[in-house]
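*Asks:* Would you be able to build a 3D model of this:
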Amino acid sequence: MLAGLALLESSPYQGAARRARAKIAAIMNEDHREPVQEVLGSIHVNEAAAETHDAVSLGILSDAIAAKRVVRLTYAGEAEDGSPDHTTSTVRDVETMGLLRAGDAWLLTGWCRLRHAIRGFRISRITHLEILDEVPPDRDPTLLRADLARWPTRQLA
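*Replies:* Got it, this is the predicted structure:
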């Protein structure tokens, strides 16, 4: 369990993972502490992507998803080389649905009111995020499942 939580250090759930690890460590049987630390010390992870310094706090984004809020985001366009193009930014209201890991990027998934469809927004291209007080109407969950069915994905829970 501790190894799995450690893998979340580079995810939007890093804060929750740290709290869960601390709780597990606090109740761990003293006889198990040293062997567990020895095993954990032998596990190494090479991150596929370099650490980014996104404009949007991942903790705030996770809170918006958990609260099922509509967010207003400023989303940078994409340049030909794949980098954010801030000259083609759009402002969108999005009904948050969850997170998706695609290759080396985290995406916010949700119903985009501008496009009237489910969209994925690279977190690295979200330059501003405002959590609105609005709770969106329930969307048919098969919409998201159908959209994800086009891609090889796995659900973590």
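*Asks:* contacts and neighbour counts: CA atoms only from here.
*Replies:* Will do.
*Asks:* All the helices of the chain, in order from the start?
*Replies:* With helices called from DSSP state H, the chain shows them at 2-6, 14-27, 30-41, 58-66, 141-149.
*Asks:* Now the second one, please; I'll put the structures next to each other:
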Amino acid sequence: MNRTDRLYALVEELRAASPRPRSARMLAARFEVSVRTVERDLAALQQSGVPVYAVPGRSGGYVLDRRRTLPPLTITPAEATALAVGLNALAGTPFAADARSALHKVLAVMPERERAAAAEMAGRVQLLVPAAGAARSAEPVVPAVLREALTAGRVLRLEYGDREGALTSREVEPVAFLGGDEHWYLAGWCRLRQAPRGFRLDRIRAVEALDERVPARHVDLSELDTLGSDLVPLAEFGV
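*Replies:* Now for the predicted structure:
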């Protein structure tokens, strides 16, 4: 069994046993590898976002939170390939890294035969990319704290640089991400300017999520001329 298959099998072994823990020694015997190898595999799963937790004590071990995982998916190789092609469109957006992570999680819970067929089909798909040297916006680096604050509705404190590089500290009530081919922005209510503002992600030098919740406030994003084009909610695309 190669490592990829073993990682998948480890998840399924822990899923079947949950909520009872499985010790590293027990898992090592099950997959005929060393305890050290199993511990490295479990650490890799944890780092990739799989909700595996260590339970201390004599009867402890490792537990998978079944509420936060998917069982093996009845997804076809063509569907998996379509997901990969569609997620490729997120390159250059704040969600590119999350798209890659999501695809890896989907593949990890597919049955082995379907996963192999998806890999074979994906090998027959080629995407056109800009020629070498062609201008293309760099993928914006978005701190996790910024994305999480937008979801949780928490006020942010930004260190923001303007086009001349001058820095200001601002408290911002985040509302949305605005994006296009050239730049991505965080839109929100700027308490410094007392008005809606769009903050270019590549000009945010530091960000801190405050304990304060975003108050109820209507912010009209149409007042922003940041993108110079109409705003189309992502929900219109079925998300």
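*Asks:* Tell me how the two chains score on TM-score.
*Replies:* After superposition, the two chains reach a TM-score (TM-score structural alignment, normalised by the length of structure 1) of 0.76; 144 aligned residues with a C-alpha RMSD of 2.6 Å.
*Asks:* what about the helices of structure 1, which gets the closest to Gly98 of structure 1?
*Replies:* With distances scored as C-alpha to C-alpha, the stretch of the helices of structure 1 nearest to Gly98 of structure 1 is helix 58-66 (6.1 Å).
*Asks:* Have a look at how far, on average, that closest one is from structure 2.
*Replies:* Its aligned residues in structure 2 lie a mean 2.1 Å from helix 58-66 of structure 1 after superposition (mean C-alpha distance after the TM-score superposition for structure 1).
*Asks:* whereabouts in structure 2 does that helix align?
*Replies:* The alignment of helix 58-66 of structure 1 onto structure 2 (TM-score structural alignment) spans residues 143-151.
*Asks:* Can you give me every residue that contacts the equivalent of Trp184 of structure 2 over in structure 1?
*Replies:* The alignment partner of Trp184 of structure 2 in structure 1, by TM-score structural alignment, is Trp106. Neighbour list for Trp106 of structure 1: 11, 99-100, 122-124 [criterion: C-alpha atoms under 8 Å, 6 or more residues apart in numbering].
*Asks:* for structure 2, longest strand please?
*Replies:* strand 167-179 (DSSP state E).
*Asks:* how near is Trp189 of structure 2 to Ala43 of structure 2?
*Replies:* 40 Å (C-alpha to C-alpha, to the nearest Å).
*Asks:* The two: which is more packed in?
*Replies:* Neighbour totals were compared for Trp189 of structure 2 and Ala43, and Trp189 leads with 23 against 14 (other C-alpha atoms under 10 Å).
*Asks:* now Ala134 of structure 2: how far from Thr93 of structure 2?
*Replies:* Per C-alpha to C-alpha, Ala134 of structure 2 is found 18 Å from Thr93 of structure 2.
*Asks:* Arg21 of structure 1 -> structure 2?
*Replies:* Counting by TM-score structural alignment, Arg21 of structure 1 corresponds to Leu103 in structure 2.
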